[in-house]
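K.L.:
one predicted model, sequence on top.
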Amino acid sequence: MAVTSKNIPAPDLVPVRRALISVSDKTGLAAFAGKLAAAGIELVSTGGTAAAIAEAGLAVTDISNVTGFPEIMDGRVKTLHPLVHGGLLAIRDDPQHAAAMDAHGIRPFDLVVINLYPFEEVRNAGGDYATTVENVDIGGPAMVRAAAKNHAYVAVLTEPADYDRVAASLAENGNCLPYLLRQELAAKAFARTAAYDAAISGWFAQTLDLADPHWRAFGGRLGEAMRYGENPHQEAGFYRTGDKRAGVATARQVQGKHLSYNNLNDTDAAFELVGEFDPAESAAVAIIKHANPCGVARAATLREAYGRALACDPVSAFGGIVALNRALDAEAASEIVKTFTEVIIAPGADADALALIAAKKNLRLLLTDGLPDPRASGLTIKSVAGGLLVQSRDNAVVEDLDLKTVTRRAPDARELADLKFAFKVAKHVKSNAIVYVRDGATVGVGAGQMSRVDSARIAARKAEDAAVAAGMTEPLTRGAVVASDAFFPFADGLLAAIEAGATAVIQPGGSMRDAEVIAAADAHDIAMVFTGTRHFRH
């Protein structure tokens, strides 16, 4: 049964006479507490926070002196008390609430300053089970939610970033805080506790390997408000979840314009793809446009890899995203800047490369200090009308798969290396995906088509266009291998790839017509390998 309201109107300005402060992150604490004390506001605090305030030379009342009860159980129990929560939840203009406060000696709190135990930091640092659980805050969220619910009379701060704003408002309004500000702080407080609980429940689900928990919660903190979303009429923001996986959320932007929604989406796709390639084995470069690769290559150097990736589709590469699996060097940078590029993302960059990139003021350069692990577990989330589709990350890696030759002819060593390369790329191409590869570089990519035959033909046509642009007599699909992200439902898609010049094929297998497809491959002396694993990407 829903609880009904007494419809007592909230006052606009509420005087702040008494503040409750209990913070884990003590950034800016002394300065802010000093401003409150200078304004004549009584300070009440807990444990280490009270000690820090006292060390700053400020008068502070320990919460135990308010409750008449000591902190017990290693600080687990200290603020869960009627004299605390009554002071947070009381409706000051309700005669019954006021009478209860008088009867029980409850004094109101007008300002609550709380940030929570660092659960997310401990989780991300790989804390053991007991330590992680111990950093689940109980009293903090309870006080935050109580104060936020009673924002008609109480202002609640959940992070140091709001200290200056609140201090300025107090000074401007004669030690009072306006209702609109209290509302905004309450909204932020509820979002903070929601994200905090999402992190906790997500950690439990991951730790206990719960594939489909009954309730799912996700939360993040605003990293940047976007100018707009995919299109100018759409609003957007970039929220960081706290996952320490190397990528766009953990990268530092060295230079360039603000990243757009589309920049972030495409850069994430590029870096996830290039993370498939071990930098100890070879340099690798991926060029992405609209979340699809238009060229991927590996070589001894980044410069060579970039040149080979660019050659796959130089037209589409214009205005694209370039991702590298090694630190950007001057030789590669000098080539990349010759083509208009929106973003470069790499694990690092040397001084000479930074100097070259600096000449292109609008070019965004992101450095990550690492590569994403393609085998890492995690979740991907997609919104649909009225819900969320949640799945585990596609962390299947071709080196871990049991590859099976199903044709009379097996691929030779060169073909097999290219087949593995092609399947890595196909994993990151929108379905239906067809990828032609020759000598460690894509030479044709067909993405996002309703028919696999169309993807095969589009990829071949792009290879023909690239050959014309390079002044070649025939496209590099002649003698290439081809990868398909899913099985060929009919032989027609395979025949289109054979017509383009493919000599070997890698695909998941599993079609009702596998025998027909294998027979077509054998008829043309094509080697075919089944992976048993599909890589749909929608």
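P.N.:
Received it, and whenever you're ready, just let me know what you need.

K.L.:
only C-alpha atoms from now on, for both contacts and neighbour counts.
P.N.:
Noted.

K.L.:
centroid-wise, who is the farthest residue in the chain?
P.N.:
The C-alpha centroid of the chain is most remote from A103, which lies 51.1 Å away (CA atoms, centre = their mean).

K.L.:
assumed that one was part of a helix.
P.N.:
Yes: under DSSP: H, G, I helix; E, B strand; the rest coil, A103 falls within a helix.

K.L.:
distance check, it against G68.
P.N.:
Distance, A103 to G68, by CA to CA, to the nearest Å: 16 Å.

K.L.:
go on, T158?
P.N.:
Distance from T158 to G68, by CA to CA: 26 Å.

K.L.:
who's more crowded, these two?
P.N.:
T158 (23 against 10; other CA atoms under 10 Å).

K.L.:
how much space between the more buried one and T193?
P.N.:
9 Å.

K.L.:
who touches both of those two?
P.N.:
V144 (CA atoms under 8 Å, 6 or more residues apart in numbering).

K.L.:
hold the first one in mind and look at this next one:
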Amino acid sequence: MIVKPERALISVSKKEGVAEFAKELAARGVEIISTGGTAKLLKESGIKITEIGEFTGFPEMLDGRVKTLHPRVHGGILNVRDDAEHQKTMKEHGLKNIDIVAVNLYPFEETVCKAGVSLDEIIENIDIGGPSMVRSAAKNHKFVTIIVDGADYKRVIAEMDASGGTSLETRRDLARKAYGHTALYDSIIAGFFNNLLGVKFPDEYTLPARKKQGMRYGENPHQDSAFYVQPLIKEAGVSTGVQLHGKELSFNNIVDINAAAEIIKDFCGEPVITIIKHTNPCGTATGATLLEAYGRALECDPVSAFGGIVGANREVDKATAEKLAELFLEVIVAPSFSKEAKEILEQKKNLRLIEIGDLSGARDNELDVKKVTGGVLLQDRDLHSFDDIAALPSPSKRKPTEGELKAMAFAWKVAKHVKSNAIIYANEYQSIGVGAGQMSRVDSAKIAAFKAKKPLEGCVMASDAFFPFRDSVDQAAEQGITAIISPGGSIRDEEVIQAADEHGIAMIFTGIRHFKH
């Protein structure tokens, strides 16, 4: 069913393109009603309009809080055009149809992000009349065209020129978009109040997100996919990063980029490189320079590094870029890339370069969300770290040396990012062997030793959770491991400690577990 519009109500906070749209409507005989700043802009653009107070016969009041909340507005939008009783009521009260509603909402999200903004200003930017009109128009989309996105102005004009009005198919699609718009808006407001009042797990939870890009496919080619980002997130990472070069990102790329970004943010004091494969760090290392760190990271598992994703916590320079270019990589993610580095790496047309900006900023106060069939699980992000690892309890007879403490601090940071059951063998500067995602901890210990390309003699072990038996300690001792860091807390801790003492291994208990499922 084609509806030819006779009257449009236009009131927008995002004003790009709105004057042009109103001119196009007016040129096609559509009467324009408008409010506030939009009305001022349209008049200054030479467009004849009817101000909202003139249309309703009632002035804007209460500092603009009440202007469109009026029967002449909502009656004009909501009446069912082919319902005789509705039309009788419209005639009795002298109401006129409103056929197009072009409305987007007060800039609540932008206001919250302003430096030094007051709570009063934030509250004033909660829109009331706008969402009411949007929802009214969307509900009555059988007859009314609702536009919440300026990108749809040209679509509506083109359809009017082609058919004389808008089709039901278009109006229904725009209604779908409108309900998503108001739902996102309300979910951002709800999240603000939850944060304001310290409510971590509200009775009703909504996750606001905007589509950033479509994916060619999901984890596998038969799965459709898209990438959404959350409003108000400022923390450097995959959601705020900018792609500088390379082919389109895949679903798995984004998951791995996130894994890389989270690791490098845990190493702020010195240059670090991590190489990610299937979300696990197959090599992580520090160095005096980024180039040195990359060399060490690659040593850990050069086979798995092929086709991997590299994360760096410093600007990628020319020397590092030249070395990175020697290996086939999917993505490089870093705070920035020097001009020379970009010139080198951009010679690989498919290599994605992701710039995520300054890593020293505060972490965002968001929850970790895991999807299960029919539901979601919410939890705090695992951002735990130790300021002074030497202050942790050491239950073994032999206490760790300064070098072992440094190596354990490094290994513990890496273990947090490895899928459990996780075992890391490392020295002070690099991971040497990684055992990830096994059903038994001793298997992870064996795999970490099998994967090691350098001798393990004198290295340390990190375990993301306690040892249920002494077998992993015995396995570590066979490899020449001299110190172990783990949470402790097993009913067999005494047996585990005894094993460490038998082998002369120094041990630290953190009291913190880092399961990563």
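P.N.:
Thanks, I have the structure now. Small disclaimer: the values here were computed from a predicted structure and weren't measured.

K.L.:
what would you report as the TM-score here?
P.N.:
The TM-score (TM-score structural alignment, normalised by the length of the second structure) is 0.97; 514 aligned residues with a CA RMSD of 1.5 Å.

K.L.:
just give me the match in the second structure for the residue farthest from the centre of the first structure.
P.N.:
Aligning on TM-score structural alignment places A103 of the first structure opposite E92 in the second structure.

K.L.:
how about V84 of the first structure?
P.N.:
Aligned partner of V84 of the first structure by TM-score structural alignment: V73.

K.L.:
now P160 of the first structure
P.N.:
By TM-score structural alignment, P160 of the first structure lines up with G150.

K.L.:
can you report how many residues neighbour its match?
P.N.:
Neighbours of G150 of the second structure (other CA under 10 Å): 18.

K.L.:
which ones are touching it?
P.N.:
Taking CA under 8 Å, 6+ apart as the definition, contacts of G150 of the second structure comprise K14, E16, G17, V18.

K.L.:
what does H514 of the second structure give?
P.N.:
H514 of the second structure neighbours (CA under 8 Å, 6+ apart): D382, A415, K416, D464, A465.

K.L.:
which residues in the stretch 201-350 of the first structure form helices?
P.N.:
Using DSSP state H, counting those that start in this stretch, the helices of the stretch 201-350 of the first structure run over 261-274, 302-312, 314-317, 330-336.

K.L.:
so where in the second structure does the second one end up aligned?
P.N.:
Correspondence between helix 302-312 of the first structure and the second structure is established over residues 290-300, with TM-score structural alignment as the criterion.

K.L.:
I122 of the second structure reaches F108, doesn't it?
P.N.:
Yes: shown here, I122 of the second structure and F108 form a contact pair, counting by CA atoms under 8 Å, at 6.6 Å.

K.L.:
where do the strands sit along the stretch 301-450 of the first structure?
P.N.:
Per DSSP state E, counting those that start in this stretch, the stretch 301-450 of the first structure carries strands over the ranges 320-324, 341-346, 364-367, 379-384, 387-392, 404-405, 434-437, 442-446.

K.L.:
average offset between the second one and the second structure?
P.N.:
When the second structure is overlaid, strand 341-346 of the first structure sits 0.6 Å from its aligned residues on average, using mean CA distance after the TM-score superposition for the first structure.

K.L.:
now that strand against strand 320-324, angle please.
P.N.:
On the basis of axes from the mean of the first three to the mean of the last three CA atoms, to 10 degrees, strand 341-346 of the first structure is oriented at 10 degrees to strand 320-324.

K.L.:
and strand 341-346 of the first structure, what's buried?
P.N.:
Buried residues in strand 341-346 of the first structure, defined by neighbour count with 16 or more other CA atoms under 10 Å: T341, E342, V343, I344, I345, A346.

K.L.:
whereabouts in the second structure does it align?
P.N.:
The aligned range for strand 341-346 of the first structure is 329-334, by TM-score structural alignment.

K.L.:
check stretch 197-210 of the first structure too.
P.N.:
So stretch 197-210 of the first structure sits over residues 186-199 in the second structure, by TM-score structural alignment.

K.L.:
in stretch 159-175 of the second structure, which residues are buried?
P.N.:
Buried residues in stretch 159-175 of the second structure (16+ other CA under 10 Å): M160, G165, T166, S167, L168, T170, R171, R172, L174, A175.

K.L.:
what lines up with the last one in the first structure?
P.N.:
For A175 of the second structure, the aligned position in the first structure is occupied by A186, per TM-score structural alignment.

K.L.:
mind checking the SS state of its match?
P.N.:
Classification of A186 of the first structure using three-state DSSP returns helix.

K.L.:
now for it: which residues touch it?
P.N.:
If you count contacts by CA under 8 Å, 6+ apart, then A186 of the first structure has A147, A148, K149, H151, A155, V156 around it.

K.L.:
again, only using 10 Å
P.N.:
Going by CA atoms under 10 Å, 6 or more residues apart in numbering, A186 of the first structure touches 144-152, 154-158, 180, 192.

K.L.:
same question, E55 of the first structure
P.N.:
E55 of the first structure neighbours (CA under 10 Å, 6+ apart): A30, T49.

K.L.:
now for it: what does it line up with in the second structure?
P.N.:
Match for E55 of the first structure (TM-score structural alignment): E44.

K.L.:
and stretch 162-171 of the second structure, how far from the chain's centre?
P.N.:
36 Å (CA atoms, centre = their mean, to the nearest Å).
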